[in-house]
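Visitor: starting from these lines, generate the structure:
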Amino acid sequence: MGAVMDVRRAAERYRGGEAQAGIESWHAFSFGPHYDPDNLRFGALIACNEERLAPGAGFDEHPHSHTEIVTWVVRGELTHRDSTGHESRVRPGDVQRLSSAAGVRHVERNDTDAPLTFVQTWLAPLRPGGTPAYEIVPGIADSTPYAVPEAGAMLHVRRLAAGERTAVPDGRYLYVHVVHGEVRLAEADLGPGDAARITDAKDLEAEATTQAELLIWELQG
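Guide: Now for the predicted structure:
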């Protein structure tokens, strides 16, 4: 039957956060008070949030469980602290993963004097429970896949010059998020914050019309 692609525009995201506290959140899936029974998940992916924190703003300590949380900083620097004792600074090009497993608490803040923007993806694990884990991969190289085996998922980062093409992995479910720049994917033109949910992807290519950065999630059912 061929690939089926569902394009979701940045402007269609649910707006959340707390503006007076310096927090803006843009949700691609049903999230918190923005309940949409027809937009609960795509494959293992249950959230893809763009978070914008003003200098000094952040999320105070809060709990997570049974979720794989992967964070990608677009600009600025994110401070992370969690109840298992990890504390780190996450910068553009780093991949951070928090496996909340049976339960963990963490803090996310912008402790700098510059704005912070990051994209955070939540994935449902294949099996609930287990022991929380944390990992940060500094400066991940272009086209180097990052595996999240607990969710049966793989992240591919693509950084493209204008006019450059890249193959999109074949797969049952693919989620393509444009971090910045503009790309053409199949017959769709995508800009910053736009995403494509692709089912049964095969032999697809993305072409950058400007310098661009893509996050491509390869997901199980």
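Visitor: CA only for contacts and neighbour counts going forward, please
Guide: Noted.
Visitor: can you give me the end-to-end distance of stretch 42-62?
Guide: Across stretch 42-62, the terminal residues are separated by 25 Å (C-alpha to C-alpha, to the nearest Å).
Visitor: what of stretch 136-145?
Guide: End-to-end span of stretch 136-145 (C-alpha to C-alpha): 14 Å.
Visitor: go through stretch 48-66 and flag the buried ones.
Guide: 48-55, 57-58, 64-66 (16 or more other C-alpha atoms under 10 Å).
Visitor: outside of that stretch, which residues touch it?
Guide: The contact list for stretch 48-66 (C-alpha atoms under 8 Å, 6 or more residues apart in numbering) reads 21-29, 99-122, 124-125, 128-129.
Visitor: same question for stretch 169-177.
Guide: Under the contact criterion C-alpha under 8 Å, 6+ apart, stretch 169-177 has outside partners 42-43, 193-204, 214-221.
Visitor: before we compare anything, build this one as well:
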Amino acid sequence: MPGLLTPAIDVRRADGRQSSRLSWLDSKHSFSFGTGRPDPANLHHGLLLVNNEDLVQPGTGFETHPHQDMEIVTWVLQGSLVHQDSSGHSGVIYPGLAQRMSAGTGILHSEKNDTYRLTGELPTTLVHFVQMWVLPDEAGVTPGYEQLEIDDELLSGSLVTVASGMDRHRDATAIRIRNRHAALHAARLRPGQQVTLPEAPFLHLFVASGAVSIEGAGVLARSDAARFTAAGGQRVVAVEPSEILVWEMHATAVF
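Guide: Take a look at the predicted model:
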């Protein structure tokens, strides 16, 4: 658990992120973990190691590749993403569907903007998604996969728990992650609607769409982020129709 922390809010603008661009991919990285260009001062915030915003062209995507000992949550903002893995799981991830993959002892998977194989529909638009990684409580667990439709819950205009390993969320409508100190929340807000952030040693707020005003931090636009340390309880008010992703973390990553 973290020791004595200095309260702080660190706003990170969208255009300050590292990027990876290929003919089929435009990827923006909030952290330098795993990018090949590590920045020791920007490897993680709390338990969150990866917060990648990806745009994938139709009919393309990430070919089969390995992961190990990582909890991976994927949240689609636009389009459809096809997931297939070596444990036999396959499916289409779309907005409002939460998905978690536990890499554990090792798993191979692919992610593609290629719904034809599973639905018979040819993709015609970009798929836009955010992928987030946190370390598990323990290494070497059996790989796993879970997904859950929470689109109706998001109509409430409140913070909805999307994924959690925390005991107090055990009865919540959420997918489980294998880290007892972390939870991901999401909110879809109409202009003027507001939510209050949880209190935690570490929070990470990412503006997936729209723009919001954060108490003590000002206005954040689409793809901006705020990193909170020893904070929480701030009001977040939608300036326009918006969607936010909030990680609540009660520990920090240990490498």
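Visitor: next one: the corresponding residue of structure 2 for Glu205 of structure 1 relative to Glu248 of structure 2, how far apart?
Guide: Using TM-score structural alignment, the equivalent of Glu205 of structure 1 in structure 2 is Arg235. To Glu248 of structure 2, Arg235 of structure 2 is 15 Å away according to C-alpha to C-alpha.
Visitor: look at the two and report which has more neighbours.
Guide: Ranked by neighbour count (other C-alpha atoms under 10 Å), Arg235 of structure 2 and Glu248 place Glu248 first, with 27 against 14.
Visitor: quick one on the thing from earlier: could you pull up the residues touching the residue nearest to the match of Glu205 of structure 1 when sequence neighbours are not counted?
Guide: Leaving aside its sequence neighbours, Arg235 of structure 2 sits nearest to Thr196 (C-alpha to C-alpha, 6 or more residues apart in numbering; 4.6 Å). Listed by C-alpha under 8 Å, 6+ apart, the contact set of Thr196 of structure 2 reads Gly233, Gln234, Arg235, Val236.
Visitor: show the buried residues in these.
Guide: Among the contacts of Thr196 of structure 2, the ones that count as buried by 16+ other C-alpha under 10 Å are Val236.
Visitor: same list (the contacts of Thr196 of structure 2) but as CSV, adding distance to Ala211 of structure 2.
Guide: Shown next, in CSV, are these (distance: C-alpha to C-alpha, whole Å):
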residue, distance to Ala211 of structure 2
Gly233, 19
Gln234, 16
Arg235, 14
Val236, 10
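Visitor: from the contacts of Thr196 of structure 2, which single one is nearest Leu148 of structure 2?
Guide: Nearest to Leu148 of structure 2 among the contacts of Thr196 of structure 2 is Val236, at 25.7 Å by C-alpha to C-alpha.
Visitor: for that closest one, what are its contacts?
Guide: So Val236 of structure 2 contacts Gln194, Val195, Thr196, Leu197, Val212, Ser213, Ile214, Glu215 (C-alpha under 8 Å, 6+ apart).
Visitor: repeat the analysis, applying 6 Å as the threshold.
Guide: Gln194, Val195, Ser213, Ile214 (C-alpha atoms under 6 Å, 6 or more residues apart in numbering).
Visitor: pick out the residue nearest the middle of structure 1.
Guide: With distances taken as C-alpha atoms, centre = their mean, Thr121 lies nearest the centre of structure 1, 3.5 Å away.
Visitor: report whether that residue is found in a strand, as I expect.
Guide: Yes - when DSSP: H, G, I helix; E, B strand; the rest coil is applied, Thr121 of structure 1 is found to be in a strand.
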